[in-house]
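**Student:** Could you look at this predicted model? Sequence included:
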Amino acid sequence: MIITYKFKRDTPPEAWLGSEFKSYGSDNSGVSMSFSTEFMKHALYQLSPVEDIELGLLLKRPGSLFINDLSKVENFSDKGYGSVPRAYIVCKEDKTITKEIQWWMIDNYPTKVVKEMEDTDHMPMFCKPQLLSDYLLEIAEKLA
């Protein structure tokens, strides 16, 4: 919940490039989001191949920030969540989750492995698929 709050609080409205946010639910406590074409092209997929951008635009649907759902969940325990070794791959050119927020998450939810990917947007599986695969294999071998 803290991550979602921090992310929303630290992201200025103009950064969303016209994306729409609407309340939903019987008590309007839910927040749905629908990314604008500009946001997808310039913040999510800015370094991805044009084919992947176009496919993403065709397949986009409204999503949720899950704020109301996360507010009802118990805190993660060291026994459950903490028993799984964590890794994080920093996408250095991610305009959606900035480096500052990514490093805040790493610092506040310590990981066993941190990898950094240069020239990578929010969608490393599209803009650097081979490097992402290599890093995932390295992480799996290290944490196995």
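**Tutor:** Yep, it's here. Residues are numbered from 1 along each chain as shown.

**Student:** Every contact and neighbour count from this point should use C-alpha atoms.
**Tutor:** OK.

**Student:** Flag every buried residue along the longest helix belonging to the chain.
**Tutor:** Identified as the longest helix of the chain according to DSSP state H is helix 129-143. Burial within helix 129-143, assessed by neighbour count using 16 or more other CA atoms under 10 Å, is assigned to Leu132, Tyr135, Leu136, Ile139.

**Student:** Output the contacting helices and strands for it.
**Tutor:** Applying 3 or more CA pairs under 8 Å, 6 or more residues apart in numbering; DSSP states H and E, one finds that helix 129-143 makes contact with strand 113-117.

**Student:** so what does the strand it packs on touch, helix or strand wise?
**Tutor:** The contact analysis (3+ CA pairs under 8 Å, 6+ apart) places strand 113-117 against strand 87-91, helix 129-143.

**Student:** Pasting the second one now:
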Amino acid sequence: MITRLKGRPNFSGELLFDDYTITFRNDPLLIAFGIACVSIMIIGYTVNIYMHHLDKDVFFLILYAVMLLFGIFYIAFFRKKYIAAKKMHKKIIKPKSIKLVKITPIKKNIIFTFKLHNNSQQKFKCRNNIKSDKLLAFLKNHKVKLVTK
């Protein structure tokens, strides 16, 4: 039986596990689509600044500049998310390949940091509920080292 945990917004996606494997799944193309849309908006704001740079109305120039900076910040922030999502997409982990799992409880959520034997790590943030307890039981059954922070 496959159990699915939905990720929280910071580490979106889902974690699926059954009796043998843990699978990470998400949609990096959705993040790429958002980056492409904001890129088109940035081009529009740049054209508006260029076309109106001689106007005496400074309000719209400031507005275009602020929106341009916001768009650049958005792309820089979500570029990192896209790279992380692409690395995590359809990654299958067997319990034998996990060195340790760091567990960080935060209010109603819990963050699992899977450190693997090949020195890579995967983070997953989800609600602290029955399904996350099932994941903890699954990890304990396979004798994975758990570290609570």
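**Tutor:** Nice, I can see it. Small disclaimer: the values here were computed from a predicted structure and weren't measured.

**Student:** Got a TM-score for the pair?
**Tutor:** The TM-score (TM-score structural alignment, normalised by the length of structure 1) is 0.29; 70 aligned residues with a CA RMSD of 4.7 Å.

**Student:** could you redo the buried residues of helix 129-143 of structure 1 as CSV and give each row distance to Trp103 of structure 1?
**Tutor:** Formatted as CSV, the buried residues of helix 129-143 of structure 1 follow (distance: CA to CA, whole Å):
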residue, distance to Trp103 of structure 1
Leu132, 18
Tyr135, 18
Leu136, 19
Ile139, 18
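
**Student:** Tell me, how many residues neighbour the nearest residue to Tyr135 of structure 1 once chain neighbours are set aside?
**Tutor:** Spatially, and ignoring its direct neighbours in sequence, Tyr135 of structure 1 is nearest to Lys115 (7.3 Å; CA to CA, 6 or more residues apart in numbering). Residues contacting Lys115 of structure 1 under the criterion other CA atoms under 10 Å number 14.

**Student:** Over to Ile72 of structure 2?
**Tutor:** As a burial measure, Ile72 of structure 2 scores 15 neighbours (other CA under 10 Å).

**Student:** Which of the three states applies to the closest residue to it other than its chain neighbours?
**Tutor:** Take Ile72 of structure 2 and drop its neighbours on the chain: the residue closest to it by CA to CA, 6+ apart is Ile42, 7.5 Å away. What DSSP: H, G, I helix; E, B strand; the rest coil gives for Ile42 of structure 2 is helix.

**Student:** Helices of structure 1, start to end?
**Tutor:** 2-10, 37-39, 50-59, 67-70, 99-108, 124-127, 129-143.

**Student:** Of all the ones you listed, which one comes closest to Tyr24 of structure 1?
**Tutor:** Tyr24 of structure 1 sits nearest to helix 67-70 of all the helices of structure 1, at 10.1 Å, using CA to CA.

**Student:** show me what contacts Asp133 of structure 2?
**Tutor:** By CA atoms under 8 Å, 6 or more residues apart in numbering, the contact list for Asp133 of structure 2 is empty.

**Student:** Tell me the secondary structure of it, please.
**Tutor:** Three-state assignment for Asp133 of structure 2 (three-state DSSP): helix.

**Student:** related to what we said a few turns ago, what's the angle between the longest helix of structure 1 and strand 87-91?
**Tutor:** 160 degrees (axes from the mean of the first three to the mean of the last three CA atoms, to 10 degrees).

**Student:** close enough to count as contact, the residue nearest to Ile72 of structure 2 and Gly71?
**Tutor:** Yes - between Ile42 of structure 2 and Gly71 there is a contact at 6.1 Å, judged by CA atoms under 8 Å.
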